[in-house]
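**Q** show me how the following folds:
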Amino acid sequence: MKACILLRPLLIRLFLPLLCVVLGLADFPEEAVASNEQNKVRIHIGELQHDIKIQLDKIQQKNEAEREIL
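**A** Take a look at the predicted model:
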C-alpha cells in the first residue's frame, strides 16, 4: 500500500505528459489541413508574384523601346 502511495506522484508525472502528447496528436489532422491550405496560399501568392514580375518586365521593356524612339 505504501508503495502505491509513493509511486502515485511518479505515475502522475509520467502519465500526464503522455496524455498531453496523445491529445495533441489527436488534433494533428486539423493542423495538417491548415498547413496544407497555407501551402496552397503560399504557392498561389508566389505564382501571382511571378506573373506581376513578368508584367513589370514587359512594361519596362516597352518604356525603354519608347525612349529609344524619342
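**Q** going forward, measure contacts and count neighbours with C-alpha atoms only.
**A** Noted.
**Q** which element is residue 23 on?
**A** helix 2-26 (DSSP states H and E).
**Q** so the next helix or strand after that helix versus helix 2-26, what angle?
**A** Using DSSP H and E, the helix or strand that directly follows helix 2-26 along the chain is helix 28-69. Per axes from the mean of the first three to the mean of the last three CA atoms, to 10 degrees, the angle that helix 28-69 makes with helix 2-26 is 30 degrees.
**Q** to check against the first, give me the structure of this:
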Amino acid sequence: GPTDLGIMHFRKLMMEAARALQNGEAPPHAAHQDRYTVRSGACVTSKAKDLTAVMVERFGDPAGFVGGPGKQTAAE
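**A** Here you go, the predicted model:
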C-alpha cells in the first residue's frame, strides 16, 4: 500500500549509503539532514478525493516529502 512506498524508499536510501560508506565515500544525505524531517500526518477527507489530492492538500507534495524531492533549501 501507500505506506510501503516510504519503507521501500528508506531501505533503498540506507543500502545506497551503506555501499557508499563501504567504498570510503561519505553518504551525500548526511550533508542535508534538514531534508529528512520525520513527521506524522492525519487527515479526514471526502472519499471523493484520491490519495494524491489529499497528500498535496495535507503536505504540499504528492508523496508527502518535506520540502518536496529535489527542491533546494535556503542554506544551499
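**Q** TM-score for this pair?
**A** In this superposition the chains share a TM-score of 0.34, using TM-score structural alignment, normalised by the length of structure 1; 25 aligned residues with a CA RMSD of 1.5 Å.
**Q** give the buried residues for the helix holding residue 23 of structure 1.
**A** Residues of helix 2-26 of structure 1 classed as buried: none (neighbour count, 16 or more other CA atoms under 10 Å).
**Q** try stretch 12-23 of structure 2
**A** So for stretch 12-23 of structure 2, counting by 16+ other CA under 10 Å, buried means residue 17.
**Q** quick one: contacts for residue 22 of structure 1?
**A** With contact set as CA atoms under 8 Å, 6 or more residues apart in numbering, residue 22 of structure 1 has no partners.
**Q** the one 3 residues further on too?
**A** Shown in contact with residue 25 of structure 1 (CA under 8 Å, 6+ apart): no residues.
**Q** which helix of structure 2 spans the most residues?
**A** helix 2-22 (DSSP state H).
**Q** which is the succeeding secondary structure element to that one?
**A** helix 51-59.
**Q** just the buried positions in that next one, please.
**A** Here helix 51-59 of structure 2 shows 54-55, 59 as buried, counting by 16+ other CA under 10 Å.
**Q** now those as TSV including distance to residue 2 of structure 2?
**A** TSV is the format used below for the buried residues of helix 51-59 of structure 2 (distance: CA to CA, whole Å):
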residue	distance to residue 2 of structure 2
54	12
55	11
59	15
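**Q** on that earlier part again, between the longest helix of structure 2 and helix 51-59, how many degrees?
**A** Using the same axes, to 10 degrees: helix 2-22 of structure 2 against helix 51-59 is 70 degrees.
**Q** and helix 2-22 of structure 2, what does it pack against?
**A** In terms of contacts (3 or more CA pairs under 8 Å, 6 or more residues apart in numbering; DSSP states H and E), helix 2-22 of structure 2 is not packed against any helix or strand.
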